[in-house]
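Enquirer: after the sequence you'll find the predicted model.
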Amino acid sequence: MNAIRSIPEFMGWLDSFGFDVGDYRISIYRALLIVAVGAGVLVSGWFINMFVKRMFRRMTRLDGAEQLLGEKLVGIVVWLGLILIGIDILGISLTALTVFSGAIGLAVGFGLQKTFGNLISGIILLMDRSIKPGDVIAVGDGTTRTFGQVNRIGIRAVSVITRDQIEYIIPNELLMTSQVENWSFSSRDVRIRVPVGVAYSSDIELVERLLLEAARELPRLRNLLEPTVWVTGFGPNAIDFEVQVWIDDPEVGIGDLRSDLLKLILKKFRANGVEIPFPQQDVHIRDWPPRSEGDS
C-alpha cells in the first residue's frame, strides 16, 4: 500500500519540474505522459490494423481490391479515433487546436498538397477498381515506359514490379492524371502482334501457312484463341506480314514469347526455302563519262 501511495507523490514530484503556459502545465511528467500516450497510440494502431487486415483477408466474398479498400478506410478511421482518444487522455482541449488551424491549412496547401492528393487518388483507384493488385499495366511512353504487375496499392504510391524484378514506386496521382494501359482490367486475353517480312518472290499462301503453324506449335499459345496472319504492306525490300496471337497470362511477359515465335518461324522458313530479305539497292548509271586520250 505504501508503494501505491507513493505513485501519486512521485508523479507530483515529476510534475514539479516545469512551468505553466496559460492554462497548461509543461513539465517532466507531462513530457513522459505524452511519450507514453504516443507509444500507446502507435502500438494500438498497429495491432488493430493487423487484426482488421486479417479479418478482411478472411472475407473471401470480396475481391483483392475491395479488401484493400476496406483495410485503408478502416485504418484511417482507427488512426483518427486513436489520435482523438490520445488528445483526450492528455487533456488537450480540441477548441485550443483551432488556433493552429490556419497554419495547418497553409501547410496542407503547400507542403502536403501532393501527399493528400496521392492519398485521395489511391482511395479513388481502389473504389473505381480501375487498377487492382495483380493487374498488368503500362505507364508512360518511349524510354520512360514502365511495364509490370501491380504489387500493392499504398497510401502514397503504387508498387509495380517489372519482368526484371525492378520495383517502381509510382505516385497515385500520376496514375489518375496520365494514360495507363491495363492489360487485365476487364479481360486477361491480350493480343500480341509480331511483324515478319519475306522476299517478294515468296509464295504468299505458303508463308501464311508456315506462320500459322509456328504460332499453333508454341505451348503457351495452345488452347487459346486462333492466331491470325495479315499482310500489312509492301515495303521497299519485303512483303510485310503480321502474326497476331493471343495470350491469357500477360504478367509472364511477352519478350520470351516473341523470341520463341521468331525462332520457330525462321526454322520453318529455312526448311521450306522462304527467303527473308535484307536491304539492297540497284544502281543504274545513265551517263558514263567519256574516256580521255591518256587513259589506257
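Expert: Structure received. Source: prediction; values computed, not measured.
Enquirer: okay, CA-based contacts and neighbour counts for the rest of this
Expert: OK.
Enquirer: can you give me the helices for the stretch 101-250 of the chain?
Expert: All helices of the stretch 101-250 of the chain, identified by DSSP state H, counting those that start in this stretch, fall at 101-110, 113-128, 172-177, 204-217.
Enquirer: with distance to M11 and mean neighbour count added, can I get those in CSV?
Expert: As requested, the helices of the stretch 101-250 of the chain are arranged in CSV below (distance: least, Cα to Cα, whole Å; neighbours: other Cα atoms under 10 Å):
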stretch, distance to M11, mean neighbour count
helix 101-110, 32, 12
helix 113-128, 40, 18
helix 172-177, 47, 18
helix 204-217, 80, 17
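Enquirer: rebuild the ones you listed as a markdown table, extending it with distance to V21.
Expert: Shown next, in a markdown table, are the helices of the stretch 101-250 of the chain (distance: least, Cα to Cα, whole Å):
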| stretch | distance to V21 |
| --- | --- |
| helix 101-110 | 20 |
| helix 113-128 | 33 |
| helix 172-177 | 42 |
| helix 204-217 | 80 |
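Enquirer: so for G12, which of these sits nearest?
Expert: Of all the helices of the stretch 101-250 of the chain, helix 101-110 sits nearest to G12, with 32.8 Å by Cα to Cα.
Enquirer: okay, angle between the closest one and helix 113-128 too, please.
Expert: 70 degrees (axes from the mean of the first three to the mean of the last three Cα atoms, to 10 degrees).
Enquirer: which outside residues touch helix 101-110?
Expert: In this structure, residues lying in contact with helix 101-110 by Cα atoms under 8 Å, 6 or more residues apart in numbering are F116.
Enquirer: name the residues of the longest helix along the chain that are buried.
Expert: Criterion DSSP state H: the longest helix present in the chain is helix 28-57. Residues of helix 28-57 classed as buried: 28-30, 34, 37-38, 41, 45, 48-49, 52-53, 56-57 (neighbour count, 16 or more other Cα atoms under 10 Å).
Enquirer: likewise for stretch 232-247?
Expert: 237-247.
Enquirer: rewinding a little: for the longest helix of the chain, packing partners?
Expert: With contacts defined as 3 or more Cα pairs under 8 Å, 6 or more residues apart in numbering; DSSP states H and E, helix 28-57 has these neighbours: helix 2-15, helix 64-89.
Enquirer: this is the comparison structure:
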Amino acid sequence: MFEGKIAVVTGGSTGIGAAISSLFAAKGAHVVVTSELPVEAMLTVVDRIIEAGGSASAVTCDITDRDAVANLMTGVEQEHGRLDILVQSAGVCFSDPIEQMSAKKVDLMFGVNVVGPIAMIQAALPIMRRTGGGAIINISSGAVALGIQQFAVYAATKAAIAHFTRTVAPELRRTNIRINSIGPGSVRTAMLGFTSDELTPEQQEGMIKREARSVSPYGNALMDPEDIAQVALFLASDAARALHGAYVLADQGISSAMVPPAS
C-alpha cells in the first residue's frame, strides 16, 4: 500500500503515534518516528518495526522549536528525497479547573497542540509539492464534540487544530495534498493513565467500573491505539481521496449518546 513512501509521525514513539508508526511501516512505508524524547527512548518502537520486517528511523524534534522543525524536514528530504505522509500525533493534556490552570500549562498545550503542528505543516508542504503530493493527518480529539469538565483549554487547542485543518484544505486544491483530522475518544494511552499492558490493581478496578458505565454501543469505555491507527491508515490512503478538510470523529459513538448512560 505504502511501498516507497516516506511518513513522518510526530509523537510516534508512544500511544496512538506508536500504533500509527507500526501500522504504516507494516504497509510498506519508511516511518520517521519523531518526538522531543532522545533517540534512545524511541528505539523500542523503531526496533519493533525493524524486527517485524519494516523500515523506520528516529529523529528527536521539539515541534515548538521552528528551527528544529526546519532541520527535521530538511533532513528528511535530503536523506529520502520525498515526504508523502505527515501524521501529527504529538500532544499534551492537562485537566485542571480553569481557575487553577497555570499560564505555563496553557502555553504548553497551545504550543504543542496547535503552534507546533502548524509549523510542521508549513515546513512539510514545500517538500510535498515538489514530490507530487501527499497526505497530512492531524490528531485532534473527541473532546471537540463534547463539553468535558476541566478539559476546556485542551479541548480549545484540539478544536483549533481541527478547524485549522478544515480551513487550510482549500489552499491545497490542485496540489494533490489532502489534509484531514481525527477526533479520537478515550484511548488506552499513558496520557489517560491507562496502558494496555501495565495496570495497577487500582487502575484495573477503575477500568472495570468505567467499562460498566460506558455509553458506547460496544460497551468499551476505552479504545486501543490501533483502532485510531486504522482510521489514520484510511485517511493516508488513496481510498480517502474524497476527504479534504474533514474531521473524522472516532469515539465509539459516545458523543452521540447512542445508548443511555447506566443508572
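Expert: Perfect, I can see it now. These figures come from a predicted structure and were not determined experimentally.
Enquirer: need the TM-score from the superposition.
Expert: Between these two chains, after superposing, the TM-score reads 0.22 (TM-score structural alignment, normalised by the length of the second structure); 108 aligned residues with a Cα RMSD of 6.7 Å.
Enquirer: hang on, the earlier thing: mind checking the helices of the stretch 101-250 of the first structure for the one nearest to I137 of the first structure?
Expert: The nearest among the helices of the stretch 101-250 of the first structure, by Cα to Cα, is helix 172-177 at 10.3 Å.
Enquirer: need the residues that contact the closest one.
Expert: So helix 172-177 of the first structure is contacted by 117-119, 121-122, 125, 139, 156-158 (Cα under 8 Å, 6+ apart).
Enquirer: 6 Å instead?
Expert: Helix 172-177 of the first structure has contacts (Cα atoms under 6 Å, 6 or more residues apart in numbering) with 118, 121-122, 157.
Enquirer: about what we covered before: now for the buried residues of helix 28-57 of the first structure, which pair is the farthest apart?
Expert: Greatest spatial distance among the buried residues of helix 28-57 of the first structure (Cα to Cα): I28 and R57, at 43.5 Å.
Enquirer: where do the strands sit along the stretch 151-296 of the first structure?
Expert: Ranges of strands in the stretch 151-296 of the first structure, per DSSP state E, counting those that start in this stretch, are 157-161, 167-171, 180-182, 190-198, 228-234, 239-247.
Enquirer: list the buried residues for the second one?
Expert: Okay, so that is strand 167-171 of the first structure. 167-168, 170-171.
Enquirer: got it, and the third one?
Expert: Buried residues in strand 180-182 of the first structure, counted by 16+ other Cα under 10 Å: 180, 182.
Enquirer: which elements pack onto that strand?
Expert: Strand 180-182 of the first structure sits against strand 136-139, with contacts defined as 3 or more Cα pairs under 6 Å, 6 or more residues apart in numbering; DSSP states H and E.
Enquirer: elements contacting the strand it packs on?
Expert: Other helices and strands packing on strand 136-139 of the first structure, by 3+ Cα pairs under 6 Å, 6+ apart, are strand 146-153, strand 180-182.
Enquirer: so which elements touch the longest one?
Expert: Looking back up the chat, that one is strand 146-153 of the first structure. Applying 3+ Cα pairs under 6 Å, 6+ apart, one finds that strand 146-153 of the first structure contacts strand 136-139, strand 157-161.
Enquirer: hang on, the earlier thing: Serialize the strands of the stretch 151-296 of the first structure to JSON lines and add fields for distance to K268 of the first structure.
Expert: JSON lines is the format used below for those (distance: least, Cα to Cα, whole Å):
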{"stretch": "strand 157-161", "distance to K268 of the first structure": "36"}
{"stretch": "strand 167-171", "distance to K268 of the first structure": "39"}
{"stretch": "strand 180-182", "distance to K268 of the first structure": "34"}
{"stretch": "strand 190-198", "distance to K268 of the first structure": "13"}
{"stretch": "strand 228-234", "distance to K268 of the first structure": "16"}
{"stretch": "strand 239-247", "distance to K268 of the first structure": "14"}
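Enquirer: now the helices and strands packed on helix 28-57 of the first structure in CSV, with distance to T146 of the first structure and mean neighbour count?
Expert: Rendered in CSV, the data for those read as follows (distance: least, Cα to Cα, whole Å; neighbours: other Cα under 10 Å):
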stretch, distance to T146 of the first structure, mean neighbour count
helix 2-15, 57, 11
helix 64-89, 22, 17
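Enquirer: tell me which of those helices sits nearest to R270 of the first structure.
Expert: Closest of those to R270 of the first structure is helix 64-89, at 48.6 Å (criterion: Cα to Cα).
Enquirer: and that closest one with helix 28-57, angle?
Expert: 160 degrees.
Enquirer: what is helix 64-89 of the first structure packed up against?
Expert: Packed next to helix 64-89 of the first structure, using 3+ Cα pairs under 6 Å, 6+ apart, are helix 28-57.
Enquirer: and the strands in the second structure?
Expert: Secondary structure of the second structure (DSSP state E): strands at 6-10, 30-35, 55-60, 85-88, 134-139, 177-184, 247-250.
Enquirer: as TSV, those with mean neighbour count and distance to L235 of the second structure would be great.
Expert: Shown next, in TSV, are the strands of the second structure (neighbours: other Cα atoms under 10 Å; distance: least, Cα to Cα, whole Å):
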stretch	mean neighbour count	distance to L235 of the second structure
strand 6-10	27	13
strand 30-35	26	16
strand 55-60	21	20
strand 85-88	26	10
strand 134-139	26	7
strand 177-184	25	7
strand 247-250	21	9
